[in-house]
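Chemist: sharing a sequence plus its predicted fold:
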Amino acid sequence: MRLLIKGGRLIDPFNHIDAIQDLLVEDGKIRSRGNALDDSGCEIIDASGKIVCPGFIDIHVHLREPGFEYKEDIASGTRAAACGGFTTVCCMPNTEPVIDNEAVVGFVREKARKVGIVNVLPVGSISKKQAGLELSEIAELVTAGCVAISDDGKPVMKANIMRNALDYAKMFGLPVLSHCEDLNLVNGGLMHEGYYSTIYGLRGIPAAAEEVMVARDIILARLTGGHLHICHASTAGSMALVRQAKAEGLNVTCEVTPHHLTLSDEIIDGYDADTKVNPPLRSEEHLLALREALLDGTVDCIATDHAPHHFEAKDCEYELAACGISGLETAIAVIMDKLVRPGLLDIKDMVKLFTSGPAGVMGIDKGSLEEGKSADITIIDSEIVKTVDPRTFKSKGRNTPYKGMELQGWPCMTLVNGVLVAQNGEIVLKK
């Protein structure tokens, strides 16, 4: 099968490409780039006026299967990813049973092969059952197909466990994805500790609860030489620590989420449980520090931390509500509208943060339009304006603080291995 994507603005940060070019796809691979390519025998996609990118990658997604299929499953989660413009997702291990052994990894990979419509890469747990007491069999997880290890959803409170995880993971070239949170400092908090937590009468979570664990894990990365990746970094202090670690030459990377880049704790005034997330939405000063870190290269990638929940988990008092935002279907539009369109983030940098950036963190052969590579492609229409309506989500999780918000700039086509799987928010591939 030959497919020619004509007249689009190709942006491929990995190969330093930003030009109006055609893209030829053949047998699921990128065959060539250029102008006036031979279109004989090709199916044509007119991408004039649109942005053609390597397939977007989300390295932090909760697909919930096995065990919590009422929140999300691999079929619904990958459809949400495709409609959101993502061609590859890395799924977190806080399932039931936990992804801590070969059998569960095998289940996830086989289920993804059968019903998934984007690439699914499993992340194994650092500790058995995510209990934080004993390391998982890391070699077994690598052999089974895991691309990283993490206890995301729970912090690794024991420093010796994290040290050993970094040591063992280093032998396999595996990143350790750290959920940085000191539970003793969290102490039952519900939102960021500061002015608005006082005004709204909710117990606060200090920025230090994240920062002391970021500092600890960076010290352990220095000790071991392992690859430490900070998940969902949310504070100015975390950015300063990561920036310093990078300057020192340590193998430390980090991600930020669209919601921490665009929403502050002020919006919690209505006690809408869809604003409850972990780490919490921070104050304006932290939000601005994250944006600054995007520009100076401290942040390696944007990841959604897609955390879908069933209706009842959010339709309750703020104190009782589950933490998490269903973010796959809105992430690109949020960044396009809130950062790129106002000129706060260059479109080329935005594409890098969703493509070669996350691919580099995870050490996967994705994130470019290089000839011979899999034709995973995301096409964005910067002119599309839509209002976020959770009722149209392909995810089972409708929990989003962006509901009712008008956003400009949406993914319009998603191709995986050269096959069009989603178009204008709808699934077109039958599987």
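Modeler: Great, that's in hand.

Chemist: from here on, contacts and neighbour counts on C-alpha atoms
Modeler: Fine.

Chemist: tell me which residues in stretch 141-160 are buried?
Modeler: Within stretch 141-160, the residues that count as buried by 16 or more other Cα atoms under 10 Å are 141-142, 144-157.

Chemist: sorry, wrong one. I was asking about stretch 339-347.
Modeler: Within stretch 339-347, the residues that count as buried by 16+ other Cα under 10 Å are 339, 340, 345, 347.

Chemist: strands - which of the buried residues of stretch 141-160 land there?
Modeler: Among the buried residues of stretch 141-160, DSSP state E puts 149, 150 in strands.

Chemist: which ones are touching the residue nearest the centre of the chain?
Modeler: Geometric centre of the chain, nearest residue: residue 303, 2.4 Å, by Cα atoms, centre = their mean. Shown in contact with residue 303 (Cα atoms under 8 Å, 6 or more residues apart in numbering): 58, 59, 60, 232, 255, 256, 257, 258, 354.

Chemist: and residue 104, how many neighbours does it have?
Modeler: If you count neighbours by other Cα atoms under 10 Å, residue 104 ends up with 22.

Chemist: sec struct for it, please.
Modeler: Following DSSP: H, G, I helix; E, B strand; the rest coil, residue 104 is assigned to helix.

Chemist: stretch 269-283 spans what distance, first to last residue?
Modeler: 13 Å (Cα to Cα, to the nearest Å).

Chemist: buried stuff in that stretch?
Modeler: Using 16+ other Cα under 10 Å as the test for burial, stretch 269-283 gives 272, 273, 274, 275, 276, 277, 278, 279, 280, 281, 282, 283.

Chemist: with stretch 24-35 instead?
Modeler: 24, 25, 26, 28, 29, 30, 31, 32, 33.

Chemist: what does stretch 310-323 give?
Modeler: Within stretch 310-323, the residues that qualify as buried are 310, 313, 314, 318, 321, 322, 323, counting by 16+ other Cα under 10 Å.

Chemist: pull the most distant pair out of those.
Modeler: Greatest spacing in the buried residues of stretch 310-323, by Cα to Cα: 310 and 318 (15.1 Å).

Chemist: one step back: between the buried residues of stretch 269-283, which is closest to residue 91?
Modeler: Nearest to residue 91 among the buried residues of stretch 269-283, with distances taken as Cα to Cα, is residue 278, at 17.2 Å.

Chemist: tell me the contacts of the closest residue to that closest one other than its chain neighbours?
Modeler: Distances taken as Cα to Cα, 6 or more residues apart in numbering place residue 323 nearest to residue 278, at 5.8 Å, with adjacent residues excluded. Counting by Cα under 8 Å, 6+ apart, residue 323 touches 276, 277, 278, 307.

Chemist: before we move on, what about residue 224?
Modeler: The contact partners of residue 224, by Cα under 8 Å, 6+ apart, come to 163, 166, 167.

Chemist: which ones among those map onto helices?
Modeler: Among the contacts of residue 224, the residues falling in helices (DSSP state H) are 163, 166, 167.

Chemist: which one (most neighbours) among those residues?
Modeler: For the ones in helices among the contacts of residue 224, the largest number of neighbours (other Cα under 10 Å) sits with residue 166, at 27 neighbours.

Chemist: before we go on, here's another structure to hold up against the first:
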Amino acid sequence: MKGFRHIMKRVIANSRVLEADKLVKRDILIEDGQIQAIEPEIKVDDTINEVIDAKNNFVSPGLVDVHVHYRQPGQEDKETIKTGSQAAAHGGFTTVGAMPNLTPAPDSVDHFNAIKKLNQQDGVVHIKQYATITTNREDDELVDFAALKQAGAFAFSNDGNGIQKSSTMYEAMQQAAKLDMAIVEHVQDDALSYGGVLNDGAANRLHLKAMPWVSETAQAARDIVLAEATGVHYHICHASSKHTVELIRAAKKAGINVTAEVTPHHLLLSDDAITTDNSNYKMNPPLRGEDDRQALIEGLLDGTIDMIATDHAPHTKADKDKSIASAAFGITGSETAFDMLYTKFVKTGRFTLAQLINWMAKKPASVFKMAAAGSLEVGKPADIAVFDLDHAHTIQESDYLSKGKNSPFTGQTVYGETVMTLVDGKIVYQK
């Protein structure tokens, strides 16, 4: 029949979902990619095309990661949009923000549209694309903010490169504020980084150059002052230092529109973990002291830090099979974030499951105004992750769907394995 479209109806049965911080048994009806009902029991009749048995596993809103690197175009040997988004789905993520360190960078409407088209064509999850702040993420020539917003930019960032010149940041914030867009910043004063690769403690132990905490915190201080002056939504990437946490706390108390993220690796590890020259522990910003790690945890718990974001940074084996001194910065994160955090924090009673889902789904969606993402609700898209909280599994390199195998968490035995991920009601990952 002309104009007739077959509507797919499926039920996820025997789910455990979070309601008021408790896990309760529910069935979920999905129709045409949307959640139509969440009930104690949904009667299955002949209008239902498929029943998925969740087997009493935890059914969560799809996770939201505002900080990933997909390397395409320009460095497809490290990752592609397809492999990166498959890795996200494997980790239970259904929406990601893709950073702009690409070649060519999304610094013009043409470049941006070409990347957006690739994201839509190859991505298995929702990919929100960042545009750059300056041309090619370098120097001080600002991009056309209004045109890039119209093209669909998620936010503006030069991630990987901190904006070194204060006037450039000030003018970028003024333009972004006018458009109600966020400036998302890798806070790093290069002059205070001294070409360092590790925090002081580990650097001294291994006789390598240190990257002091002031390189991050001094830049954050400058930017917070500029954010107050401009009223922009200013978001700090991967906070690593207790001093940065204190600044963000004070800024929020002063009513400045500042938000922040922390990575799983900065929550899970301190530089005490770096006992040998192992480049899987090299990331930027570096792992800092145990007191910094505890301050990051406290910052999450008291609302100073808004969300967890992975900074998924895949590299080739050749880029990482080197001394920390010369290896590439960065580790993968999409496929290990939920199970590592669940095991080390929820199972031990430091976080509740509801808090973890808030930081990994609800809060990033609300801070970045993604109305369709981050919640398991009737009327919302069926972006859903199913996690096995009850059985241990070992993280194995052979299971990674990312091209990047550069993770310090390989070999860990954890709980919270992803069993299935659905995007708009379609299964995009299944164990």
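Modeler: Cool, the structure landed. On a predicted model such as this, the values are computed, not experimentally measured, just so you know.

Chemist: TM value for the aligned chains?
Modeler: The TM-score (TM-score structural alignment, normalised by the length of the first structure) is 0.95; 421 aligned residues with a Cα RMSD of 1.4 Å.

Chemist: okay, strands next: where are they in the stretch 1-150 of the first structure?
Modeler: Counting by DSSP state E, counting those that start in this stretch, the stretch 1-150 of the first structure has strands at residues 2-12, 17-26, 29-34, 43-46, 51-54, 56-61, 86-91, 119-122, 149-150.

Chemist: using JSON lines, lay out the ones you listed together with distance to residue 408 of the first structure.
Modeler: Below are the strands of the stretch 1-150 of the first structure laid out as JSON lines (distance: least, Cα to Cα, whole Å):
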{"stretch": "strand 2-12", "distance to residue 408 of the first structure": "18"}
{"stretch": "strand 17-26", "distance to residue 408 of the first structure": "21"}
{"stretch": "strand 29-34", "distance to residue 408 of the first structure": "28"}
{"stretch": "strand 43-46", "distance to residue 408 of the first structure": "20"}
{"stretch": "strand 51-54", "distance to residue 408 of the first structure": "14"}
{"stretch": "strand 56-61", "distance to residue 408 of the first structure": "18"}
{"stretch": "strand 86-91", "distance to residue 408 of the first structure": "18"}
{"stretch": "strand 119-122", "distance to residue 408 of the first structure": "27"}
{"stretch": "strand 149-150", "distance to residue 408 of the first structure": "34"}
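
Chemist: of all those, which one is nearest residue 287 of the first structure?
Modeler: Each of the strands of the stretch 1-150 of the first structure has some distance to residue 287 of the first structure by Cα to Cα; the shortest is strand 56-61, at 19.7 Å.

Chemist: so the closest one matches what in the second structure?
Modeler: Aligned using TM-score structural alignment, strand 56-61 of the first structure spans residues 63-68 in the second structure.

Chemist: average gap between the matching stretch and the first structure?
Modeler: When the first structure is overlaid, stretch 63-68 of the second structure sits 0.5 Å from its aligned residues on average, using mean Cα distance after the TM-score superposition for the first structure.

Chemist: can you tell me what sits against that stretch?
Modeler: Applying Cα under 8 Å, 6+ apart, the external contacts of stretch 63-68 of the second structure come out as 92-99, 308-313, 357, 360-362, 364-365, 373-374, 385.

Chemist: ditto for stretch 25-43 of the first structure
Modeler: Residues outside stretch 25-43 of the first structure that contact it (Cα under 8 Å, 6+ apart) are 1-5, 21-24, 369-375, 417-419.

Chemist: go on, stretch 138-145 of the first structure?
Modeler: 100, 101, 102, 105, 106, 121, 122, 124, 126, 168, 169, 172.

Chemist: check the residues you listed and tell me the two furthest apart.
Modeler: It's 106 and 168 that sit farthest apart of the contacts of stretch 138-145 of the first structure, by Cα to Cα, at 21.5 Å.

Chemist: show the contacting residues for residue 392 of the first structure.
Modeler: Neighbour list for residue 392 of the first structure: empty [criterion: Cα under 8 Å, 6+ apart].

Chemist: can you tell me what it aligns to in the second structure?
Modeler: By TM-score structural alignment, residue 392 of the first structure lines up with residue 399.

Chemist: wait, residue 259 of the second structure touches residue 238, no?
Modeler: No: between residue 259 of the second structure and residue 238 there is no contact under Cα atoms under 8 Å: 11.1 Å.

Chemist: that older thread, which one of the buried residues of stretch 310-323 of the first structure sits closest to residue 225 of the first structure?
Modeler: Nearest to residue 225 of the first structure among those: residue 323, at 32.7 Å, using Cα to Cα.

Chemist: quick check: which element contains that closest one?
Modeler: If you go by DSSP states H and E, residue 323 of the first structure is not part of any helix or strand.

Chemist: I'd like to know how far the aligned partner of it in the second structure sits from residue 314 of the second structure.
Modeler: Aligned counterpart of residue 323 of the first structure in the second structure: residue 329 (TM-score structural alignment). Residue 329 of the second structure sits 10 Å away from residue 314 of the second structure, taking Cα to Cα as the criterion.

Chemist: before we move on, what about residue 141 of the second structure?
Modeler: Using Cα to Cα, residue 141 of the second structure is found at 29 Å from residue 314 of the second structure.

Chemist: tell me the residues of the second structure aligned with the longest helix along the first structure.
Modeler: Longest helix in the first structure by number of residues (criterion: DSSP H): helix 208-224. Counting by TM-score structural alignment, helix 208-224 of the first structure falls onto residues 214-230 of the second structure.

Chemist: have a look at how far, on average, the matching stretch is from the first structure.
Modeler: Taken over the aligned residues, the distance from stretch 214-230 of the second structure to the first structure averages 0.8 Å (mean Cα distance after the TM-score superposition for the first structure).

Chemist: how far does that stretch sit from the chain's center?
Modeler: Put simply, stretch 214-230 of the second structure sits 22 Å off its chain's centre (Cα atoms, centre = their mean, to the nearest Å).

Chemist: just stretch 109-128 of the first structure next, same as before
Modeler: Offset of stretch 109-128 of the first structure from its chain centre (Cα atoms, centre = their mean): 15 Å.

Chemist: which part of the second structure lines up with that stretch?
Modeler: Aligning stretch 109-128 of the first structure against the second structure (TM-score structural alignment) gives residues 116-135.

Chemist: now swap in stretch 152-168 of the first structure and tell me
Modeler: Aligned using TM-score structural alignment, stretch 152-168 of the first structure spans residues 159-175 in the second structure.

Chemist: ditto for stretch 261-274 of the first structure
Modeler: Residues 267-280 of the second structure are matched to stretch 261-274 of the first structure when aligned by TM-score structural alignment.

Chemist: residues in contact with that stretch: which ones?
Modeler: Outside stretch 267-280 of the second structure, the residues within contact range by Cα under 8 Å, 6+ apart are 199, 201-202, 205-206, 281, 286-290, 292-294, 296-297, 320-324, 327-328, 330-331, 341, 344, 406-408.
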